[in-house]
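1. next comes the sequence, and after it the predicted model I'd like to discuss.
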Amino acid sequence: MKLLSPIEIGNLEIKNRVIMSPMTCNFAKDGFITEQMIDFYKERAKGGVGIVIVEDGIVDVPLGNNAKNPVAIDDDKYIPMLKKLSSAIKKYGAKAAIQLSHAGRRAGRVTLENGYLEVTRGQIPVAPSMIAHPFPGQVTPREVREEEIEEIIEKFSQASRRAVEAGFDIISIHCAHMYLCGEFLSPWANKRQDKYGGSLENRMRFVLEVIEKVKSIVGINYPLIARMNGQEPEGGNSLLEIREIARRLQLAGIKAISVSVGFGAVLYEKNFIPAEAPIGTPEGCIVNLAENIKRGVTIPVAVGNKVRHPEFAESILQRNQADIITLGRPLITDPYWVQKVAEGRYQDIRPCVSCCYGCVGNVLKGTPITCILNPLVGKEGKKEFKCAPVNKKDEKKVLVIGGGPAGLQVAISTATRGHKVTLWERERELGGTIILAKKPPRKQELHEIIDYFKNRIDQLNIQVELGKEANEKMIKNFKADVVILALGGNSIKPDIEGIKENKHVYWALDLLRDDYTDIGQKIVIIGGGEVGLETAEWLAERGKTVTVIELLPEVARDMVHAVKFPLVISLNDYGVRILTNTRVKEIKFDSVIIERNGIEKVIEADSIVVAVGVKAENELESRLKDVVPKLFCVGDCKKPGNILDAVHEGFKIGLQI
């Protein structure tokens, strides 16, 4: 298998062709590497990757900051902990690399889901030109002066010295995502009239001077990687110019190119691939861009952004479209991706479905990353979070009621520890709300979660009984030591005049579950949250005329931007009408009456779909409290949440038994 074969970057042999790409984790503290971060990266090295590239090391704090808790490498005081990190990585046979970065104009404000975070401590960010990052709310940078350019180049070189002293085998220079190096390269962001702007030669000058200065410190044979964009929006570098940039980077001494895309924050334009490559984006969406660059260089070219499956990764290498595969989010989800591939255990790989909830979503909240399917992210070194087996005398007979994400995870966690687990599910298939969540367009990848859970259920010999709706008598007769309720929630039924009387009112989850067809042409959806919008897209795809009504000023305000933006664009393309700050006053047999800005209006409707959330379903819990020895309630039947909440809570309950 070519994926597992060695490759050389410069004179350095790498044991296989899988690289862990640099990703902001928000585990650092005051610029310092933490034990939490060491445990996180160590686990990925232990899992078998050839190179672990540590997230951006900021060469110029605070003007180069890119996150709430970035890693700093602009002072010698950071070297000891950096060295401890590199040693932990290399202990398991992986090469340790770090990416050197300056965020440029992106440093002014880190965009959070709930606003903005000033990361430059009151200073105006610098950039080649006074052009703000296109994401809303960004600060217009000031144009960096030539004497400052020389200082920044020196900061890159001193950061490279620290990286070498800290024991890193490889340095990656961040020239992608429209951070400072990428901004200089791109005519889209660089409008300078001096020697650092204008022609391609001038636009490359800053990056080439950085490389030359770094080489003067680390030596000409030290392996340097350049991470660069393979695509830019209209007004940026063409594909031919990008290929030429790569060629000149090789001539300058770069030993490998890592191809990426995007702007370091969500930005969506037609035919422009975002860095996040969220759910619904085709696997291998930038492989053709890597192939373009590969035609211009003879050094190894790495590609990732959305490569999830080992068979697909291998096909890229076999077709000679790239030489190395970079994995980011898949290694967050499953640190042992490479080891499982080497052992032929493809079905055991915990799948990343590119949902962006725990990784990109948490970065945009300014909190440490996690993963919907891996509750151990950021907790790798904590013994209390390990699924330690129980003593034989402590084994329990456990009954889990409900086969949604919370129920499946708690069953798996409990059985992993040695308990005898039985799971009852009232439907004829496992998956719960995941079955419904994967129905809207671009969400089909979610089926891999169900497949993974089913595989683990089989491996652990968990007894599953489908089509079995539990009641108090059945549960009592089962004589379990522990009963865990994972019944899900019930749709909220708002108090709207006419909602009970009219038969053409449907609940979104029921509509997705039963796939009603005779609902007419004109559909009004009450509720503009994630479920409401995705149901709107699902209906619009079927040719329905859809209006979404949302009481709040913004639709889906808690939805991860990386997933929300393409959804909203799709809704616009379908002509879905979205009304915010709007209240539904009454439902009639052929219309709804709404109130917006104090004015009442009538909207014609053949059917109304209600999507205003779910409430806890805990009636059975109250009846069982004095009937079973030990009772737990998990997931939406305890407190409504998303799949991340359900899986993580199920995992924690499993540790308590």
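-> Yep, it's here. Numbers count the residues shown, from 1 in each chain.
2. going forward, measure contacts between C-alpha atoms and count neighbours the same way
-> Noted.
3. verify the contact between Arg109 and Phe135 for me.
-> No. The criterion here is CA atoms under 8 Å, and Arg109 misses it with Phe135 at 10.2 Å.
4. neighbour-wise, which of these two wins?
-> Arg109 (24 against 14; other CA atoms under 10 Å).
5. ok, Thr433 to Val144 distance?
-> 51 Å (CA to CA, to the nearest Å).
6. return the distance of Lys386 relative to Lys365.
-> On the measure of CA to CA, Lys386 and Lys365 end up 27 Å apart.
7. the more surrounded of these two?
-> Taking other CA under 10 Å, Lys386 and Lys365 do not tie; Lys365 has more neighbours (21 against 15).
8. from Leu117, how far off is the more buried one?
-> Where Leu117 is concerned, Lys365 sits at a distance of 9 Å (CA to CA).
9. helices of the stretch 401-550 of the chain, start to end?
-> Ranges of helices within the stretch 401-550 of the chain are 405-416, 433-437, 447-459, 472-478, 508-514, 530-541, based on DSSP state H, counting those that start in this stretch.
10. those into TSV, with extra columns for distance to Ile79 and mean neighbour count?
-> Formatted as TSV, these follow (distance: least, CA to CA, whole Å; neighbours: other CA atoms under 10 Å):
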stretch	distance to Ile79	mean neighbour count
helix 405-416	39	28
helix 433-437	45	19
helix 447-459	40	17
helix 472-478	59	12
helix 508-514	53	17
helix 530-541	44	23
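11. can I get those in TSV with distance to Leu466?
-> Shown next, in TSV, are those (distance: least, CA to CA, whole Å):
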stretch	distance to Leu466
helix 405-416	13
helix 433-437	15
helix 447-459	13
helix 472-478	15
helix 508-514	17
helix 530-541	26
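12. Pro629 is nearest to which of those?
-> Minimum separation from Pro629 across the helices of the stretch 401-550 of the chain (CA to CA) falls at helix 472-478, 10.0 Å.
13. find the residue at the geometric middle of the chain.
-> Cys356 (2.6 Å; CA atoms, centre = their mean).
14. name the nearest residue to it, ignoring sequence neighbours.
-> Pro278 (6.5 Å; CA to CA, 6 or more residues apart in numbering).
15. and if you look at Arg557?
-> Nearest non-adjacent residue to Arg557, counting by CA to CA, 6+ apart: Gly529, 7.3 Å away.
16. give the contact list for that neighbour.
-> When contacts are counted by CA atoms under 8 Å, 6 or more residues apart in numbering, Gly529 touches 550, 555-559, 611-612.
17. in addition, the following structure is provided for comparison:
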Amino acid sequence: MRQLHPHLFSEIDIGPMRVRNRILSTGHQTYLSRGGRPSEHMVAYHEARARGGAGLIITESARFHESSLSDAPDLTIHEDSAIAPFAALAEAVHRHGARIIGQLSHAGRVTRRMGDGMRGIVYAPSPVAEHRNHVVPREMPAGMVEEVIAAAAEGARRYRDAGYDGVELMASHGLLFAQFLNPRVNRRSDRFGGALENRMRPLADSLAAIRRSVGPGMALGLRISAEELELDGLERPEVIEICHRLAGAGLVDYINVTIGSMAGLGSSVHVVPPMELSPAYVATGAAAIRAALDIPVLVAGRINDSGVAERVLAAGQADMVAMTRALITDPDLPNKVLTGRMDEVRACIGCNQACIGHFHSGHAISCIQSPRTGRELRLPGPETARHPLKVMVVGGGPAGLRAAITAAEDGHDVTLHEAAPAPGGQARLAQMLPGRAEFGGLITNLLGEAGRLGITLKTGSRVDAAMITAEAPDFVVLATGSTMLPPEIEGEGTVLPFEEVLTGRARTGARVLVCDWRCDWVGIGMAMRLAAEGCHVRLAVNGATAGQTIPQYVRDHWIGRLHEAGIEVIPYARLFGVEDGTAYLAHAASDQPILCEEVDSVVLINGRASDTALADEVARLGLPCVCVGDCNTARTAEEAIFEGLAMTRRALRKVTPPCPAEAS
């Protein structure tokens, strides 16, 4: 309700554009394009957020000059054939009362620029090495700089012709225009280098050309990092001066503030800050920029709660707040908050697994908690079943909870049985790792939904074939999870399962070797926790690096923290024996021995095997049944929740289709 968050739900004028509230979805890569154009899936994705009440949607960075094109499924707007697909997207957003702005971007040196399986020619202001993609670019010829300026104006004109409300030029995260601004990266001696006025020329001339191209009727903004937090990155006083000059010259209607750089391993974590970083921590940088300007300042960075967003606005740190990942998790968040349904909001937990994590793996955006995100046209929503069934769900981890919710949404009578004293499964362990407490919000969100749907939850309830026969359900969902594989090692030394150590049921000695087969969060978290408790810790991983299987920005962040904590990481290491204070490992690529001496305790993080015992029994009973989550194959919460929704809904609708009046 407006009284609850009066700043968040007040209108704002940005240049010629009036926006209904202060909630913003910033430009972020969805990989929902087709042939460089917005696809029907991208339209549905952004329309869902407009329908859910967002005030402003900025669509992802579009490449506008041929020197930035690659085989990646990015948006491109360098040809007039792009206008119609972008127009369809703008129309869908406007249909629900939201505003839409399009980004223009050129990566400069921050790219591998892959094409046809090969690395292409990379252009930047100067041949200064980039440290994440390991690129030394070619200096962009002055004539090409002029081409880029003209192409930006043409790209903006295409946004105008598509019916967009504004254009945002990207000089954030160490991208091309930021590279020109930075004297440590721009070492040119021509009119595009040297003094600040010259270094600003490509950006300022592009903004001026865009304004001439689109006229006064569109909002024109700049996205920039308040500081890049990189050794050779832009620093806050430099950024404030740049923004002050641009605003003073009337070249921009707003500044969209972020933080960090894509050019380095350490600073890139700030591009999409995970749960380990404090909420709204970028707001202080935005406030410093806002104090120097008289135009609206927008801010992004870990604002996933409406209360936090309201405080940023009330404190005058920014004029509009980006709740991008919060809207990825729950596109209806604005409407829910506005109508006082705060307890119905599915809160983002900042895990980064299916948003930026999917981008880094080359897949379309989604959310581990909200499988329909990015799949709006592919995954069916709730529809009342023709004949409601009595559904028994066995297992109260993420898969079982999501399955129970899915069945209840379709009108079935659902009882969920969990053998443990509390539901949550592996997620309850995950939240106990350092910096991962917010992961427990996943269970909080699921339990809240289950409660509102009236699902019967029975804990301490171990299900067997006899109970199933006695309960006589019409349909069974098995979400029985997995168990850790027993160690297959030689020697008499003690090996402790990580669950025992994490929950305090086992204590380690002072000198600990953590042996991590999984190469995910757990090994890193266990090593950091034990080091914080005063242990001398070594981390042996059965892969190329610690955290090999987790999203790269977060992985690199935690590898930095391991180094700071003095934890030795031993890569390519597989445990095969423990005896008399020595752990015997084998190099995973060469089979040569690796000896770790003076080890008091070995903590093992092993693979997990599916628990299929009950599935075999249910099959003999002949009941309709579906297995979801780890009891199929042990994976992550993302797959568990996806299967809990998709496989449960599909299986139930084979048994009893939706009512005809509601079928889509």
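-> All right, it came through fine. These figures come from a predicted structure and were not determined experimentally.
18. quick one: the helices in the stretch 201-350 of structure 2?
-> Counting by DSSP H, counting those that start in this stretch, the helices of the stretch 201-350 of structure 2 are 236-248, 283-291, 306-314, 324-329, 333-338.
19. which part of structure 1 lines up with the second one?
-> What that stands for is helix 283-291 of structure 2. The alignment of helix 283-291 of structure 2 onto structure 1 (TM-score structural alignment) spans residues 287-295.
20. how about the first one?
-> When helix 236-248 of structure 2 is aligned against structure 1 using TM-score structural alignment, it corresponds to residues 239-251.
21. then the last one?
-> With the alignment judged by TM-score structural alignment, the segment of structure 1 matched to helix 333-338 of structure 2 spans residues 337-342.
22. after superposing, tell me the mean distance of that stretch to structure 2.
-> When structure 2 is superposed, stretch 337-342 of structure 1 averages 1.0 Å from its matched positions, counting by mean CA distance after the TM-score superposition for structure 1.
23. quickly note the distance from the residue nearest to Arg557 of structure 1 to Leu12 of structure 1.
-> From Gly529 of structure 1 over to Leu12 of structure 1 the distance is 50 Å, taken as CA to CA.
24. would you map the strands across the stretch 101-250 of structure 2?
-> 114-115, 118-119, 123-124, 138-139, 166-171, 219-225 (DSSP state E, counting those that start in this stretch).
25. any chance of these in JSON lines, with distance to Glu638 of structure 2 and mean neighbour count too?
-> Below are the strands of the stretch 101-250 of structure 2 laid out as JSON lines (distance: least, CA to CA, whole Å; neighbours: other CA under 10 Å):
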{"stretch": "strand 114-115", "distance to Glu638 of structure 2": "29", "mean neighbour count": "14"}
{"stretch": "strand 118-119", "distance to Glu638 of structure 2": "32", "mean neighbour count": "12"}
{"stretch": "strand 123-124", "distance to Glu638 of structure 2": "38", "mean neighbour count": "25"}
{"stretch": "strand 138-139", "distance to Glu638 of structure 2": "41", "mean neighbour count": "18"}
{"stretch": "strand 166-171", "distance to Glu638 of structure 2": "31", "mean neighbour count": "26"}
{"stretch": "strand 219-225", "distance to Glu638 of structure 2": "31", "mean neighbour count": "27"}
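26. select, out of these, the one closest to Pro85 of structure 2.
-> In terms of CA to CA, the element of those nearest to Pro85 of structure 2 is strand 166-171, at 16.5 Å.
27. what is the aligned counterpart of Asp194 of structure 1 in structure 2?
-> Using TM-score structural alignment as the criterion, Asp194 of structure 1 maps onto Asp190 of structure 2.
28. my bad, Ala277 of structure 1
-> Match for Ala277 of structure 1 (TM-score structural alignment): Pro273.
29. now Glu35 of structure 1
-> Counting by TM-score structural alignment, Glu35 of structure 1 corresponds to Glu40 in structure 2.
30. separation between Leu453 of structure 2 and Glu344 of structure 2?
-> With CA to CA as the criterion, Leu453 of structure 2 and Glu344 of structure 2 are 11 Å apart.
31. now do the shared contacts for those two.
-> Counting by CA under 8 Å, 6+ apart, Leu453 of structure 2 and Glu344 have no contacts in common.
32. for the alignment partner in structure 1 of Glu154 of structure 2, which non-adjacent residue is spatially closest?
-> Using TM-score structural alignment, the partner of Glu154 of structure 2 in structure 1 is Gln158. Nearest residue to Gln158 of structure 1, sequence neighbours excluded (CA to CA, 6+ apart): Asp74, at 7.4 Å.
33. quick one on the thing from earlier: show me what contacts the residue nearest to Cys356 of structure 1?
-> Shown in contact with Pro278 of structure 1 (CA under 8 Å, 6+ apart): 354-356, 562-563.
34. one more pass at 10 Å, please.
-> By CA atoms under 10 Å, 6 or more residues apart in numbering, Pro278 of structure 1 lies in contact with 305-306, 353-357, 360, 442-443, 560-564, 566.
35. just those now: which is nearest Asp39 of structure 1?
-> The shortest approach to Asp39 of structure 1 among the contacts of Pro278 of structure 1 belongs to Val360, at 20.1 Å (CA to CA).
36. so who does Asn445 of structure 2 touch?
-> Per CA under 10 Å, 6+ apart, neighbours of Asn445 of structure 2: 343-349, 369.
37. name the nearest of those relative to Gln592 of structure 2.
-> Nearest to Gln592 of structure 2 among the contacts of Asn445 of structure 2, with distances taken as CA to CA, is Ile349, at 41.5 Å.
38. quick one: map that closest one onto structure 1.
-> Aligned against structure 1 by TM-score structural alignment, Ile349 of structure 2 finds its counterpart in Val353.
39. of the contacts of Pro278 of structure 1 - the most surrounded one?
-> Lys306 (29 neighbours).
40. which residue in structure 2 aligns with it?
-> Per TM-score structural alignment, Lys306 of structure 1 is aligned with Arg302.
41. and for Pro441 of structure 1?
-> For Pro441 of structure 1, the residue aligned by TM-score structural alignment is Pro434.
42. just give the nearest non-adjacent residue to that match, would you?
-> Gly525 is the one closest to Pro434 of structure 2 (CA to CA, 6+ apart), at 5.7 Å.
43. the one you found contacts Arg555, doesn't it?
-> No. Using CA atoms under 10 Å, Gly525 of structure 2 is not in contact with Arg555; the gap is 11.4 Å.
44. ok, now how distant is Val287 of structure 1 from Pro494 of structure 1?
-> Applying CA to CA, the value for Val287 of structure 1 to Pro494 of structure 1 is 48 Å.
45. all strands of the stretch 551-664 of structure 2, in order?
-> Taking DSSP E, counting those that start in this stretch as the criterion, the stretch 551-664 of structure 2 carries its strands at 568-570, 573-579, 582-587, 593-596, 601-605, 608-610, 625-627.
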